[in-house]
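Chemist: pasted the sequence and its predicted model underneath.
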Amino acid sequence: MSANDPTARLFPALYEGDEDAVVRLLRAGVSAEAVDEDGQSALYVAAVSDRPGIVRLLLATGADPDRLSLGTDAPLCGAACGGHTEVVRALLAAGANPDTVEAFGFTALTWALRRGHTAVTRALLAAGADPDRPGPAGEPPLVTAAHRGSTGCVRDLLAHGAGARGEALAEARRLLGVGVETELLAGLARAHGPGHPSVTHRRPSPEGVTVEVQLLDVQGRPFAGDDLQTGHAEIVTVLKASTTRPRR
């Protein structure tokens, strides 16, 4: 793809969020289904870059909201993983399937729950996402939300009739006993091996506190990390109430 090719100029405009340039290029004949030199679709790049205006432009000029970039990555999933609520809403409004499955069995709802993005979860469920569709390892969505520690995601799933409430309650109780930092360190050790030094960060989030653990290399630089929210106590209360049947 030469530098003089208008399609080559589309992707820098996407990354820069230059809507005017995107409009000019589309009017000049660049396809809304264009791909870059690596095969990534324009819509996927705009979605993961949180460019809702450009996403709408591409959709309005013919981009397929469900087309998998590189044959593996769904724009809706990329936006959901990043917590890009406005992009998610634009894709759903254009007809994206809320239960589209990308590589390795992930759906947008799985990503939203794993990352604790409540607003995205709410948008997906409102659009008809299946609240009981298992994740890649067969885990029920409610268990995923309980593990994450996102009270908002748990409440939204319950409002849409999600099952596996007993399993989710057990998972929330387990995390309360283990502790979020210990859980994160154990998961990182499984993925990257034991013995790495680490640092823990706690930051406020809309639902309380998010705990992030990072592993450090020999120069003291972070090379891997993960995070969880800390709503497990409230989740236990919510789930206990949802599983308690009134006495007759």
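Modeler: Okay, I see it. For clarity, every value in this text was computed on a predicted model and none was experimentally measured.
Chemist: contacts and neighbour counts: CA atoms only from here.
Modeler: Will do.
Chemist: for the residue positioned nearest the centre of the chain, what are its contacts?
Modeler: For the chain, Cys81 is the residue whose C-alpha lies nearest the centre (CA atoms, centre = their mean; 1.9 Å). The contact partners of Cys81, by CA atoms under 8 Å, 6 or more residues apart in numbering, come to Ala108, Trp111, Ala112, Arg115.
Chemist: got another, please set it beside the one above:
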Amino acid sequence: MKRRAILVSGLSLLLAACGRTVKGESVLNEELLARAARGDAAGVRDALASGADVEARDGLRRTALLLAAAADHVEVAEVLVAAGANPNAQDSRLDTPWLVTGVTGSVAMLNALLPAGPDLTVRNRYGGVSLIPACERGHVDYVREVLKTGIDVDHVNDLGWTGLLEAVILGDGGPPYQEIVRMLVAAGANVDLADRDGVTPLGHAVAKGQTAVAGLLRAAGAH
């Protein structure tokens, strides 16, 4: 009986130790995610050094790098990239750290993620690459930089729209959108690539009264 009691006691201690280890890893991962979200680069380094998983995810399957990218915490992203974080890890909404840069328009974050080798063909929940939301939102500097990566300028999303079509359809035709149209044309965008209804970028520009954009498209040979 005494020997059995010792064995049971030893097993209980082992299980308790294992439980503490698992709990410790979970706490570290939670700290990593929280620190990344609030831009605490030093805290992120500490969490990683203590054994946190660089690819740990929260309840929405967001990694620390995605949280950092969404909040434009560039220094945190640099720390995570140096630790091997994946710029292509998708969350429950199919966002990735790289795709988020097209939404925020952060050139600094774009440059922080490039050394990690982002997949330029990864698609968001609308079937678009990072160029498309940047065109929609008028992120001139981002469009300029992302076009240097060789991203597909004529990628068509699930709505049947390219970056050029989104710039016209969802833009207001103002100076930022005019500049984006110029850059897309210079990058070789197909100015006659129509939407699913057969309406071209020029057709949309004319219908929306975007005279300057229509002029740029006509000068590029659009019909």
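Modeler: Cool, got the structure. In this text, all values refer to a predicted model and were calculated from it rather than measured experimentally.
Chemist: can you give me the TM-score here?
Modeler: Superposed pair, TM-score by TM-score structural alignment, normalised by the length of the second structure: 0.77. Supporting alignment: 190 aligned residues with a CA RMSD of 2.2 Å.
Chemist: circling back to that earlier point, average offset between the helix or strand harbouring the residue nearest to the centre of the first structure and the second structure?
Modeler: Using DSSP states H and E, Cys81 of the first structure sits within helix 75-82. In the superposition with the second structure, the average deviation recorded for helix 75-82 of the first structure is 1.3 Å (mean CA distance after the TM-score superposition for the first structure).
Chemist: how about the contacts made by the alignment partner in the second structure of Asp156 of the first structure?
Modeler: Matched by TM-score structural alignment, Asp156 of the first structure corresponds to Met183 in the second structure. Contacts of Met183 of the second structure were listed using CA under 8 Å, 6+ apart, and they are Val143, Arg144.
Chemist: before we move on, which element is Met183 of the second structure in?
Modeler: Counting by DSSP H and E, Met183 of the second structure is part of helix 175-186.
Chemist: for that helix, buried residues please.
Modeler: Pro176, Tyr177, Gln178, Glu179, Ile180, Val181, Arg182, Met183, Leu184, Val185 (16 or more other CA atoms under 10 Å).
Chemist: list the residues that contact the last one.
Modeler: I take that to be Val185 of the second structure. Val191, Ala220 are the contacts of Val185 of the second structure under CA under 8 Å, 6+ apart.
Chemist: how close does it sit to Gly215 of the second structure?
Modeler: 12 Å (CA to CA, to the nearest Å).
Chemist: which bit of the second structure covers the helix holding Cys81 of the first structure?
Modeler: The alignment of helix 75-82 of the first structure onto the second structure (TM-score structural alignment) spans residues 97-104.
Chemist: return the distance of the matching stretch from the chain's centre.
Modeler: With CA atoms, centre = their mean, to the nearest Å as the basis, stretch 97-104 of the second structure stands 3 Å off its chain's centre.
Chemist: sorry, back to before: how close does the match of Asp156 of the first structure get to Arg123 of the second structure?
Modeler: Distance, Met183 of the second structure to Arg123 of the second structure, by CA to CA: 22 Å.
Chemist: same thing with Lys2 of the second structure?
Modeler: Counting by CA to CA, the gap from Lys2 of the second structure to Arg123 of the second structure is 63 Å.
Chemist: so between those two, which is more surrounded?
Modeler: Neighbour tally, Lys2 of the second structure and Arg123, criterion other CA atoms under 10 Å: the higher count belongs to Arg123, 19 against 7.
Chemist: what residue in the first structure is paired with that one?
Modeler: Arg123 of the second structure maps onto Val101 of the first structure when the alignment is built from TM-score structural alignment.
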